[in-house]
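Asker: sequence and predicted structure, then a few things I'm wondering about:
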Amino acid sequence: MTNTAAIIGGGVIGGGWAARFVLSGWDVAIFDPDPDAGRKIDAVMANARRSLPALSEVALPPEGQIKFVPTLAEAVADADWIQESAPERLEMKHRILKEIQTHCREDALIGSSTSGFKPSELQQGALRPDQIFVAHPFNPVYLLPLIELVGSDKTTARAHDILTQIGMKPLKVRKEIDAHIADRFLEAVWREALWLVKDGIATTQEIDDAIRYGFGLRWGQMGLFETYRVAGGEAGMAHFIAQFGPCLQWPWTKLMDVPELTDELVQTIASQSDAQSGSHSIRELERIRDDNLVSMMRSLKGRNWGAGALLNEHDARLGAATEPDFTKPIISVNRTVPVDWSDYNGHMNESRYGQVWSDAADTVMRMIGADAAYIAAGLSYFTVDTHTKFMNECLVGEPITVVTQIVEGAGKKLRLYHEMKNASEDVVASCTQLLIHVSLQTRKSCEPAPLVLEKLAAIVAAQATMQAQS
């Protein structure tokens, strides 16, 4: 049974929520009185379809259905999850939340994207206060995994499970507080940045450069406290605090003050920002942002660290399928071509074809029992020969599927034949691959374990039956 989400407010954040749910297999109903909402959502969906699948080494679930409805009541009537993303005006949110609760199911989850209001403020006058909670995301919602959850333990526990299943990182805020956790950090940095511009110390670009070329890279993979713990050297955090703690008493920052946002200061910031990035349209900047985020998070996947570890866990959930039917063709790879696989010609780099064949062989190895535990025990298969034939190009964002045939599976040899197909089922490349079973202790060839040989023989027999029938 397909789950359903209702999105109330289809702006940048609401559109990002819609994309995250739709691409996770949920049906989505959107209510937004803005007559231009459909065009805006279409633009967000186009970016999301291009970028979110590129984070995974496996196929995402089939897309859910997305529809625009004329009334809020129709949007929420059958929804499992309702996400309110209206402007940050408390009286407006009260009015919307009251209408939502009038028409929604009593067991529906009602999340608010508010970046500042506390649940107790949102729940004022509510029919069922505990049903309403804060689910504060970060833009773009379809890529950045963090969601701050604030509300009753029972409600946020249910929300936590759902968000985890769609690949996000729910963070339960222990006590409600204005602006939750992350935006309090952002507000502090933003406040100091405004002073640096106002006092003529730095331009908007120089401040951004200080972040993206310096501590932003450290924070992106390790956060704040772990970064400082490392800075403390072998003595750790205690040494860091002892060394740098006294500077907190020095008048370095102006975090308790905020500069007056005069017309002159606003114009200074706006003109510097336009000079910094005005050569790109907003849509171009969104695509640049998405490509950069995908590349960074995919890099972290290889290290199984931070957001990358989260993506690997989500891939494992997505790839946890039922027992394959070996009387049918083996689908060894089913994924989208990510941006970091492209070259200067704008298509998939030839070295990445080798990556695809390697991933396909890994799939077969797991099928025959030569999995992670088998390798940890000191046995594996090594590729000793490949021959690739290129028939067409693959572009970023295109889905690819690899169909693998076990040509030989006896003794130490495992010979595979792969065909890579595009969305039109055209073969764009093929590969013959020979693997030899080895001992990881001696680094020499040896016979596979009996269980692997048995599974391999059974698959080869099933595949032979399929070929005979075709």
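Answerer: Right, received. Where do you want to start?
Asker: going forward, measure contacts and count neighbours with C-alpha atoms only.
Answerer: Will do.
Asker: was I right about Phe326 contacting Ala462?
Answerer: Yes - contact criterion C-alpha atoms under 8 Å: Phe326 and Ala462 qualify, at 5.7 Å.
Asker: okay, pairing it with this:
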Amino acid sequence: MNNVAAIIGGGVIGGGWIARFALMGWEVRVFDPDPEAERKIGEVMANAARVLPMLYEAPMPVRGAVRFVGSVAEAVEGAAWVQESVPERLDIKHRVLAEIQAACPVEAVIGSSTSGFKPSELQEGAARPEQIMVTHPFNPVYLLPLVEVVPGGASDAHAARAKEVLTSLGMYPLHVRAEIDAHIADRFLEAVWREALWLVKDGIATTEEIDNAIRYGFGLRWAQMGLFETYRVAGGEAGMRHFMAQFGPCLQWPWTKLMDVPEFTDELVDLIADQSDQQSGALSIRELERLRDNNLVAILRGLKQQEAAAGKLIKAHDDTLRGPLGDEVPLVTVRRVVPVDWTDVNGHMNEGRYGQLFSDASEELMTHVGADRAYIDAGNSYFTAETSVKYLNETHAGEDIYVTTRVVLGKGKKLRLWHEMCRAADDAVLATCDQFLLHVSLETRRSCPPLPVVLEAVERLALKHGEAS
């Protein structure tokens, strides 16, 4: 099918869906009767366009067009994916889903962002219930990969297509096998939220103290190990069985009030709202979103470097975005956006990251000539012996950059590369790197000639690049 997505409802979640689809190369049609929808979604798109590319070392797909239309029918006509993100009222959802099905292709996936309704409730009275399912994301949709996919009565073919599309967007489709109110993640969050309300109401902790307990403690563990794996480690060498034996009995103790709900009075609302204003009211929502997104990028990139949790998912998706180098001279070895965790106290890219960037360019060149992962695993590689970097212009987070690479010497075990880092907006040269490498045996850790197939490719590039200079 085509890569056209229709987003019905452009609020916080709908706007995130628009950004995720568009930045991954899909054409997006949007219907939202709010007269301010285009402005609000534009702000979400700006946030997403700044940070999502920071997660990737590979170049992003060409951004898809976002078009605002005047009706549901116009939005969904010919669409491969339709995402319903209208208010959480079942009567509204039924009406909108009927409009969608009256105009969309029968093979299209219709996903609902609902956090509360089960798919069977959405499918009631539908012309084609097998087409409708829950695809519940998490805010911000353009950065957080989790999507709870609850097919219910949806067909296996539609569910499989949904998971395929979500994976291609860099997301993680969690297949919820059985219908349940609030799915999986929100049920868990609801329990934590309820306990937090009691702690504030009873004067045990403020909103800020509760947030600090999470972000300075177990929240960091959950981000990379989840709940059960965290407790497995807490059980020591004996693992989960020991943890359950040690802490299981305390579940009988009246520590928490998870089964009770505090009375939702005006006084409780005022107490929490006032504490929240005192905690972070100095920042606007947009400023808080920017801070949140910067922190998420840094955390996710840290996990990516370790190939753990959500970072492993992003690494795998990043690899799918990489294509082989072309035949141009010089070779464009890197195209990317500068991430926030590459900047220093001066507000520009740290000098150590230039070394990483030029190293990435060299690795792309190595792969191009056949000195790839398999070549290295077989005991051969190139080691850098010397580099000389010149910093010509400042580089800032969020800037699109690219690196060009020339082979200026390729003879025997010697390889010399000339890199230029440029700003994509105006092709200004930001930095250069003169890099000298030697081919080595990973068994002896000493220099040696490359294998013939790699040597031939290197010599061929050196000749070609020399002729073009």
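Answerer: Received, thanks. Worth saying up front: this structure is predicted, and the values here are computed from it rather than measured.
Asker: could you find the closest non-adjacent residue to the residue mapped onto Leu303 of the second structure from the first structure?
Answerer: Using TM-score structural alignment, the partner of Leu303 of the second structure in the first structure is Leu300. Leaving aside its sequence neighbours, Leu300 of the first structure sits nearest to Gly308 (C-alpha to C-alpha, 6 or more residues apart in numbering; 4.3 Å).
Asker: same deal with Pro259 of the first structure?
Answerer: Trp195 (6.2 Å).
Asker: and for the one you found, the neighbour number?
Answerer: When counting by other C-alpha atoms under 10 Å, one arrives at 20 neighbours for Trp195 of the first structure.
Asker: roughly how far does the residue mapped onto it from the second structure sit from Phe243 of the second structure?
Answerer: When the second structure is aligned by TM-score structural alignment, the residue opposite Trp195 of the first structure is Trp198. Applying C-alpha to C-alpha, to the nearest Å, the value for Trp198 of the second structure to Phe243 of the second structure is 27 Å.
Asker: what about the nearest residue to Pro137 of the second structure once chain neighbours are set aside, which helix or strand?
Answerer: Nearest-residue entry for Pro137 of the second structure: Val147, 4.3 Å, with adjacent residues in sequence omitted and distances by C-alpha to C-alpha, 6+ apart. Applying DSSP states H and E as the criterion places Val147 of the second structure in strand 146-150.
Asker: before we move on, what about Leu409 of the second structure?
Answerer: Using DSSP H and E, Leu409 of the second structure sits in strand 400-411.
Asker: mind giving me the packing neighbours of the helix or strand just after that strand?
Answerer: Remark: after strand 400-411 of the second structure, the chain's next helix or strand is strand 414-423, criterion DSSP H and E. With contacts defined as 3 or more C-alpha pairs under 8 Å, 6 or more residues apart in numbering; DSSP states H and E, strand 414-423 of the second structure has these neighbours: helix 351-369, strand 400-411, strand 429-441.
Asker: which residues touch the second one?
Answerer: Read that as strand 400-411 of the second structure. Strand 400-411 of the second structure is contacted from outside by 329-338, 358, 361, 365, 415-425, 455, 458-459, 461-462, 465-466, using C-alpha atoms under 8 Å, 6 or more residues apart in numbering.
Asker: against Thr207 of the second structure, how distant is Thr265 of the second structure?
Answerer: With C-alpha to C-alpha as the criterion, Thr265 of the second structure and Thr207 of the second structure are 17 Å apart.
Asker: can you give me the buried ones in stretch 28-48 of the second structure?
Answerer: Of all the residues in stretch 28-48 of the second structure, those buried under the rule 16 or more other C-alpha atoms under 10 Å are 28-32, 37-38, 41, 44-45, 47-48.
Asker: let me fix that, I meant to ask about stretch 188-197 of the second structure.
Answerer: Per 16+ other C-alpha under 10 Å, stretch 188-197 of the second structure contains these buried residues: 194-197.
Asker: swap in stretch 272-280 of the first structure?
Answerer: Applying 16+ other C-alpha under 10 Å to stretch 272-280 of the first structure flags Gln272 as buried.
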